[in-house]
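> have a look at this fold, sequence not included:
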């Protein structure tokens, strides 16, 4: 095989800054911003503390982004976290991470978002008893087809979906301004705040509120999987992350101010669907239909972005483990890891079918994702310190300021989130441990297979 052919069989720098920002924003802004604000309002109990929590979420996410920007600038790789964990801790830890992403984190997120899409599409057009699962499966199949066509097709789709998603949030802001200026119907009487929020001080409840705030901000770290495909200097990832998080933080604050003006802090705290309640107050039943479409688009946006970055981890595993070499094939013309993408979508469809067959399947998948996610997020943040010590001579186009204070601070946040996940999601924690045990068994089997020629990572 020629050198040119070898280069085409691995990721190439084809993504611009605008496309990278669209993918990051699309991953982060999902269904969370349409649900979490009511819980944050309940746990904080006051407008000031509520808004402070959302600002803190943006700052914490930016500190984490600084850590990832250093790692991605020093070691740009389609494997993202997988590659960083591999360099810092070895192939066993990185394999367990890849297994966790494939079986829980990425495919679970795709399935969850597919159900969100299905729920809101069912409100517009029901397809029968299993309408939500059917709509969700159709979304997974359609977006898999788009991603399989090539990185330009998926990135272009992401740009348009992200634009539509942001316009949906702008609609919420407009509704809040509409009510604030005295137009529209009068807001309903504000109900009494939940007892937990009323009896607790803001500081005592702020930690629990941050669980939901950071969940809503989650996903920006997925940008690391695009580091090998981003054009420009190695500092481009820092620019993409910085612009994305600044935009997301401003949007989140504007949306929460709209909720606050339209419903009040107590109305937010008691709302089951805060966005739908706001638009119903502002625009009636038409508003509810509009927000249903907006949430469905938000879910599609996050599914597409998650597919783009998730398949890169499976590709990296296939390059490192000969027994899984089929996953490590890069389609040179389309610029996608086709086999890794198909495997990911197939497993996500299995989860959609499984979740559709059980009551509460959506909640179960939400539960067991969190502990696994924060465990490896913590290990990735510590990997920056490990690699600073182990590979001091590696060129670092960008270095985290105030090292090691900021990396240690972010690692402590990850530990707190892990503890919160284990404390409040006990059933999910057991399921997460079970998944990692299965991954350990698979690792044991792979390590005992007859040695073959290894495929070198790009």
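Good, I have the coordinates. Everything numeric here is computed off the predicted structure, so don't read it as measured data.
> from now on I want contacts and neighbour counts done on CA atoms only, so please keep to that.
Fine.
> residue 206: neighbouring residues, count only.
Applying the criterion other Cα atoms under 10 Å, we find 19 residues in the vicinity of residue 206.
> next helix or strand past the helix or strand where it lies?
Counting by DSSP states H and E, the element that carries residue 206 is helix 202-217. Moving toward the C-terminus from helix 202-217, the first helix or strand encountered (DSSP H and E) is helix 236-270.
> now that next one and helix 202-217, what's the angle there?
Using axes from the mean of the first three to the mean of the last three Cα atoms, to 10 degrees, one finds that helix 236-270 and helix 202-217 are set 130 degrees apart in direction.
> helix 236-270 - contacts with which helices or strands?
Helices and strands touching helix 236-270, by 3 or more Cα pairs under 8 Å, 6 or more residues apart in numbering; DSSP states H and E, are helix 17-28, helix 36-44, helix 47-74, helix 151-180, helix 274-283.
> how about CSV for these, with mean neighbour count and distance to residue 255 added?
Converted to CSV, the helices and strands packed on helix 236-270 look like this (neighbours: other Cα atoms under 10 Å; distance: least, Cα to Cα, whole Å):
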stretch, mean neighbour count, distance to residue 255
helix 17-28, 25, 15
helix 36-44, 27, 9
helix 47-74, 22, 11
helix 151-180, 20, 5
helix 274-283, 24, 9
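> just the residues contacting the helix holding residue 206, thanks.
By Cα atoms under 8 Å, 6 or more residues apart in numbering, the list of residues contacting helix 202-217 from outside reads 28-30, 32-33, 36-37, 39-40, 43-46, 49, 53-54, 57-58, 61, 197, 417, 420.
> got another one to weigh against that:
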């Protein structure tokens, strides 16, 4: 007969929690997405503005979540906050979207990025190496490697929180030091600086448009943008920066395994998001120093960090940076996999998800929840490109962030006397600004990129009938 633990074991301190925040945030995005951001906005000033706006939104959201995590220091995080602020349906829609797209598609995108940079060292596992063709579906060696990575990390995390904690701390520490080193050396060692040339573009926003009649070697032209079109371009650009800055809330999902959660979750959210925001902004300043704007926009296969390393260290540096990015994505996916299953566990305890996901194994982790997450993420590895996954994830995740922060206002009225070890910084002004920015982003993203943003919205809405089906099943059980 299988052994089962009765509850989670609090074994993560403040440093561990901060490593989960930072490690889950820093995956593949910072090394890739600036290429597409530059195509969308076309100037140094607006490129950095995209990262500053995203950083502001991320830190405001994180410190706002500090209030909620102090009120509800239990496994499940955002699912619990939405359930308590609104109703069980709101919580379920988040949990369903989390399983169907938010967490699983993020795991898939990061795993695909791991494969992309592994293929720089081992070409046989590249995206162009097709192993199997099933009608229109082509399965590449990179997709297979991504799936194997997800399976391996899932298995590791079924062995208990301790192993996942060790992997997270080691890999996050390595990538933080490596990124800081790369940024510093990008200013000290580069032979030719493009700083002045790039900043001459100032805040003159330009959009790269494909043009069959254009004579430009890249088959298109740069066109000036302003007004409403600029807001749309920023929304399009921010789908990448928001994806890169997402998953900071993963630490709230494992609240049941954190020591002194009322203090440490809120503090780790602030420290982790602040560290990562500083790294992201300075990394993009480094890109502007070592590469011309055109090369940033058109980095081959979006391997922006690799060509930056070539400019800093020569050809050998590219191999070093590829290994560094493999370490980064490996550690990021470990954090995502570790934290995500705790949401399904809490949903199952509410009778709104598969009953088996609410059971802990002998190592005090929700093993079945980990494996179904693994299955969904593996399926998503086979669908869409990296950029498509970004658009789908970014729309859904920002929509739920806005709703959750709106929940702070609702809970202040519903539960005015509840214990709040932290209070949302800048309340009510900063949370309101966040909600406005978030909804503006969602509206313009679905206008600019309707296909995958629309798919994301559709996935959320399919949760409505699923909720009532789950409630009926619960009543008849």
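Received the coordinates, thanks. Here the structure is a predicted model, which means the values were calculated and not measured.
> circling back to that earlier point, Serialize the helices and strands packed on helix 236-270 of structure 1 to JSON lines and add fields for distance to residue 236 of structure 1.
As requested, these are arranged in JSON lines below (distance: least, Cα to Cα, whole Å):
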{"stretch": "helix 17-28", "distance to residue 236 of structure 1": "7"}
{"stretch": "helix 36-44", "distance to residue 236 of structure 1": "31"}
{"stretch": "helix 47-74", "distance to residue 236 of structure 1": "8"}
{"stretch": "helix 151-180", "distance to residue 236 of structure 1": "17"}
{"stretch": "helix 274-283", "distance to residue 236 of structure 1": "35"}
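> mean shift of the longest helix along structure 2 relative to structure 1?
Determined from DSSP state H, the single longest helix within structure 2 is helix 315-349. Averaged over the aligned pairs, helix 315-349 of structure 2 sits 1.3 Å from structure 1 after superposition, using mean Cα distance after the TM-score superposition for structure 1.
> what helices or strands is that helix leaning on?
The helices and strands touching helix 315-349 of structure 2, judged by 3+ Cα pairs under 8 Å, 6+ apart, are helix 14-25, helix 88-97, helix 103-121, helix 141-158, helix 161-188, helix 250-253, helix 304-313, helix 367-381.
> residue 254 of structure 1 is nearest to which of the helices and strands packed on helix 236-270 of structure 1?
Comparing those against residue 254 of structure 1 with Cα to Cα, the closest turns out to be helix 151-180 (6.2 Å).
> wait, which of the helices and strands packed on helix 236-270 of structure 1 is closest to residue 367 of structure 1?
Between these, helix 36-44 lies closest to residue 367 of structure 1; by Cα to Cα that is 15.2 Å.
> for the closest one, packing partners?
Using 3+ Cα pairs under 8 Å, 6+ apart as the contact criterion, the neighbours of helix 36-44 of structure 1 among helices and strands are helix 47-74, helix 195-199, helix 202-217, helix 236-270.
> with distance to residue 396 of structure 1 as added columns, please give the ones you listed in JSON lines.
Supplementary listing: the helices and strands packed on helix 36-44 of structure 1 in JSON lines, determined by distance: least, Cα to Cα, whole Å:
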{"stretch": "helix 47-74", "distance to residue 396 of structure 1": "5"}
{"stretch": "helix 195-199", "distance to residue 396 of structure 1": "46"}
{"stretch": "helix 202-217", "distance to residue 396 of structure 1": "27"}
{"stretch": "helix 236-270", "distance to residue 396 of structure 1": "12"}
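> can you tell which of those is closest to residue 168 of structure 1?
Distances from residue 168 of structure 1 to each of those were compared using Cα to Cα; the shortest belongs to helix 236-270, at 10.2 Å.
> how much does the closest one stray from structure 2?
So helix 236-270 of structure 1 averages 2.1 Å relative to structure 2 (mean Cα distance after the TM-score superposition for structure 1).
> what's the answer for stretch 409-424 of structure 1, then?
After superposition onto structure 2, the mean distance of stretch 409-424 of structure 1 to its aligned counterpart is 1.6 Å, using mean Cα distance after the TM-score superposition for structure 1.
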